[in-house]
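J.: Pasting the sequence and the predicted model now:
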Amino acid sequence: MRVTTIDRFTPTGGTLHTWSVNSSDSTPVVSAVPPSFNQSFHLSTAGESSDAPSTWLAASFDIDGSVDLKAMEQAYAMLIARHGTLHSGFTRENGAIVRRLHDPATLRLDAGPPVVGLDSDGLRAHLWDALNASCPMLGPPSYLLAAVDRTDRSTIICGFDHAHVDAYSMAIVIDDLHQLYEGCLAESGGFCPRRLPQASSFVDYCAAEADDDRDYRTHPAMARWLEFFERHRNTPPSFPLDLGLAPGEQAPQAVDLRQVLDRTGLEAFERVCRDHGASVFAGFLAAMAQTAHNLGAGREMSVLFPMHTRRSRLWHNAVGWFTTNAPLTVHCGDDVLDTLAATGPALRSAVALGEIPVPHVLEAIGGLTCSRNDIFMVSYIDYRRLPGAAAHAEIDAHHISNVTTADDAQFWISRTDDGVALRSRYPDTPTAHTQLDAFFAELEYVVRSII
């Protein structure tokens, strides 16, 4: 899986086909299931500004030859029907966000006019505009369904508002859609395609989250959550180097994409991490903390890291926003290997804190004091373990994110068969560029010094 952003996406030119969801024949039902915590947080800003950037996630993959448009439309319709969150939407009523459920049988896919003769730059610009327009936070089901038709090899692209998907979902969408399209082709040729196993609905997960009435105040992990935020004065952690923004200031988002280790380098890095009781993720967290310290930050780096919550097999093939967060403070030792040895057990211990849903933590601490919109976070995904991973390289699978605004630094570490890549977003300020250029150079040096 290639993890990128829309401004760095470089599709080969071709004829663009799009399908929009027509819900005019649908009478949605107001659901008693409230938005999940993540959805509520995300949707809380909906409608505050008419020019607010859309936060969507998109996926793309290639198929051989030209697109069979009828089969592709059928595959998209089956994907929507298959995942409950994709035939639901949200509206704001009397100040509250309300979930509305649509019968997927009443949702039509309307094909738009093909756009012919687009080169790579034109195609990217057209897709960027279409994704922003097609993936609003509120309203009917919101997503862009598209295909770039070429004679030799075509590209399938779809994007969704973040309320309905997470990074793991992008792998599920690619795997499902790839198989559904092949199945529709086989069916049109008189063959009996293999059917996908049933997928559970994220709406049911949200219902279970809402019904969770356990008392977490006495949970052993709660004390550690409270201690973490007490040390930080109830403020989420920030990137430890100056980014050139005062509290409350925003800037356009800058992006950095880089391959940090190839496959051979990663194998050597992992061996050293294991010898010191650490995982690859712990190794990168240790390297980041040591890098920041080498550049003038303190000896501690506090960060939040996301984890998926698909702990039950019931949710393993479900599309939705199945994530929570846990806090970690990395303590720098005398050298990076000392830091590495301490980070391994610290990370394992921190993972247990994710057992407490974040809303219960916020209730216990009386809410956060936030001076920024973004939170310094580091994410790690081993894409080799996600659905359909065996085909990712062959079909050139991509996870694509939008480019919006930023007021802190955030990092996504992705592991594939090719090694480890890093995607970063941070404010587009002169100070941030100076600091992050130095940070990336030092990080690569520190990572290689571990090998």
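T.: Yes, it's here. Numbers count the residues shown, from 1 in each chain.
J.: only C-alpha atoms for contact and neighbour calcs from this point on.
T.: Noted.
J.: Residue 191 and residue 178, how far apart?
T.: Using Cα to Cα, to the nearest Å, we find residue 191 at a distance of 17 Å from residue 178.
J.: typo on my end, it should be residue 116
T.: For residue 116, the distance to residue 178 - Cα to Cα - is 24 Å.
J.: now residue 380
T.: Residue 380 is 25 Å from residue 178, by Cα to Cα.
J.: How about residue 189?
T.: 17 Å.
J.: okay, the two: which has more neighbours?
T.: Taking neighbours as other Cα atoms under 10 Å, residue 189 and residue 178 compare with residue 178 leading, 20 against 10.
J.: Enumerate every residue touching that one.
T.: Contacts for residue 178 (Cα atoms under 8 Å, 6 or more residues apart in numbering) come out as none.
J.: and the comparison structure, right after this:
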Amino acid sequence: MRMTQILDWRPAPGEVVEFLPVADRAPEPHDVPPSGFQRAHLGMAAARRATGQRQSPWVALAFDLPGRADPEALAGAWQELVRRHEAYRAWYEPRGDGLAGFRLPPQALTVRPVRVGTFATTADLRDHLHRRIDEHTAPGRPGPGLLAGVVLRGTRSTVYAAIDHAYTDGHSMALLFDELRTHYAARATAATTGPTPAAAAATGPTPATTPAGPDEAVGYLEYNRREHERSLALTPDAPELALWSAFLAAGDDGSATASGGFRALSGFPVDLGTDGHALVPGVRLHYPVLTGAQAEAFRAFCARHGGGFAAGAFAALALAQREFTGNDVYRVLTAVSTRAYPRLLPVHGWLVNFGPLLFRLPAAPDLAAAVPAAQQGFQRARAAGDVPLHRALDLLPGTALPVIPPMVSYLDGRAAPGSRDFLRTDATLLTGPDGAAGVSMWFNWFRDRADLVVTVPDTPQAVQGVPKYLDRVREIILTAATRPAP
């Protein structure tokens, strides 16, 4: 699955049909508090909106179906999804100084196809979709922050769906890709005897199991409630906060220092042309790192030296940092999935936390020696992922999270639902134009490749300097991946 900003997306022209959910009753209030990330996300969106800044804080998915897609079948597939998943029918709205929750029962929603019109150029189509997505996914608006549709063409059609980031994450997008295609194939029939060839080609073999109905699905509100309960149970002296305390107190030499905290995280191996804290327009860089075969070889190299693929990636980042700055302590926030038990695996929502990744490089200058230290640091960070980040910061004195904190995410997408079809369907994860305070990175490992997507401040210093650091990171990784096994 590719990851790109919508401004860099090049959809072919065609006829647009939107799938709009219509409710037959008023939403019901609910008393489940928003997660810490939702509260921060919605608050930042409101602050930016108040200053007149354009908002695109959503995540979207686009993929192709063969031939001219059946809008009625797609509308039925979307109806199945919005009824099944709370992410598409439960939301939060600003009320005074807080957020009020609302939701619609599954059967209250019906999805209807609405023909919008034909767009003759890629630029006109992309601009239209960007505007409509911004309108329908604006944080804090009444109703689910969702827009879905299809661009119809004779030989292939492009399905798209966008949702406010407060209610989705990368795992949810993979679930959406798989479930929507499955539901569409079940409906796109030329006769009552079975699916059309186009529908069968869209999804491949029919899955052995059918997604659960609305009453069987677990919602993200259950996750929010559990997070709230965990937060209330934490106290300032809780042992679960020990790693966070060490992480926030660590200076460049790994010792406790007043210069630690999140302010020290703004230090990057090259000049970014900003103070690392003020949010400025960002630019997205994409780096192919390894082919599919090279990625397997790199994983084998890491395993021989006591770690996994992620540990090798973090070790390479740390080694390049030391070459650029002399600093042998690597410290960064890393994204950690909070789908900690099986019932949460099929849930659509934003079920992610940040873990504190901290380790010191050994004196040896090579990746083989660095992998074990990175592996231990990564394991500690993942173990701390059950501590809600915002609650940890509330309990630890003198800490405040930057508006968009710099972080490094690692995703092994090879086992994601439908991942075998990502390449042939041109599956693409789309985001709106980003803001950036520092540098954020996404290491993604898919069946055909491993790549690195990076958001940096759009300054001359960052745009010129960050690629020099990333080139060195990629060189370290490639050297290990192409080294003959002993």
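T.: Structure's in. What do you need? Just so we're clear, the structure is a prediction, and the values are computed from it rather than from any experiment.
J.: Need the counterpart of residue 335 of structure 2 in structure 1.
T.: Residue 335 of structure 2 maps onto residue 306 in structure 1 when the alignment is built from TM-score structural alignment.
J.: pretty sure its match contacts residue 327?
T.: No - at 9.0 Å, residue 306 of structure 1 does not count as touching residue 327 under the criterion of Cα atoms under 8 Å.
J.: These two - which one has more neighbours?
T.: Comparing residue 306 of structure 1 with residue 327 by other Cα under 10 Å, the one with more neighbours is residue 327, at 21 against 18.
J.: nearest residue to the more buried one other than its sequence neighbours?
T.: Nearest residue to residue 327 of structure 1, sequence neighbours excluded (Cα to Cα, 6 or more residues apart in numbering): residue 304, at 4.5 Å.
J.: for that neighbour, what are its contacts?
T.: 237, 325-328, 375-378.
J.: Also residue 145 of structure 2?
T.: Residue 145 of structure 2 sits in contact with 88, 91, 136-139, 163-164, where contact means Cα under 8 Å, 6+ apart.
J.: Next, the residue of structure 2 sitting at the aligned position of residue 335 of structure 1: secondary structure please.
T.: Residue pairing (TM-score structural alignment): residue 335 of structure 1 is matched to residue 365 of structure 2. For residue 365 of structure 2, the secondary-structure state derived from DSSP: H, G, I helix; E, B strand; the rest coil is coil.
J.: what's the closest non-adjacent residue to residue 365 of structure 2?
T.: Nearest non-adjacent residue to residue 365 of structure 2, counting by Cα to Cα, 6+ apart: residue 319, 7.6 Å away.
J.: can you confirm that neighbour is in a helix?
T.: Yes - Residue 319 of structure 2: assigned to a helix according to three-state DSSP.
J.: Tell me who's in contact with it.
T.: Contacts of residue 319 of structure 2 were listed using Cα under 8 Å, 6+ apart, and they are 328, 361, 365-367, 370, 473.
J.: counterpart of it in structure 1?
T.: Checking with TM-score structural alignment, residue 319 of structure 2 has residue 290 as its match.
J.: What's the separation between the match of residue 335 of structure 2 and residue 410 of structure 1?
T.: Taken as Cα to Cα, the span from residue 306 of structure 1 to residue 410 of structure 1 is 11 Å.
J.: who touches both of these two?
T.: Here residue 306 of structure 1 and residue 410 share the contacting residues 377-378, scored by Cα under 8 Å, 6+ apart.
J.: Three-state assignment for the nearest residue in space to residue 225 of structure 2 that is not next to it in sequence, please.
T.: Closest residue in space to residue 225 of structure 2, ignoring its immediate chain neighbours: residue 32 at 5.9 Å, by Cα to Cα, 6+ apart. Secondary structure, three-state DSSP: residue 32 of structure 2 is coil.
J.: cool, the one 5 residues further on as well?
T.: Here residue 37 of structure 2 takes the helix state, with states given by three-state DSSP.
J.: And for it, the neighbour number?
T.: Other residues near residue 37 of structure 2 come to 19 when the count uses other Cα under 10 Å.
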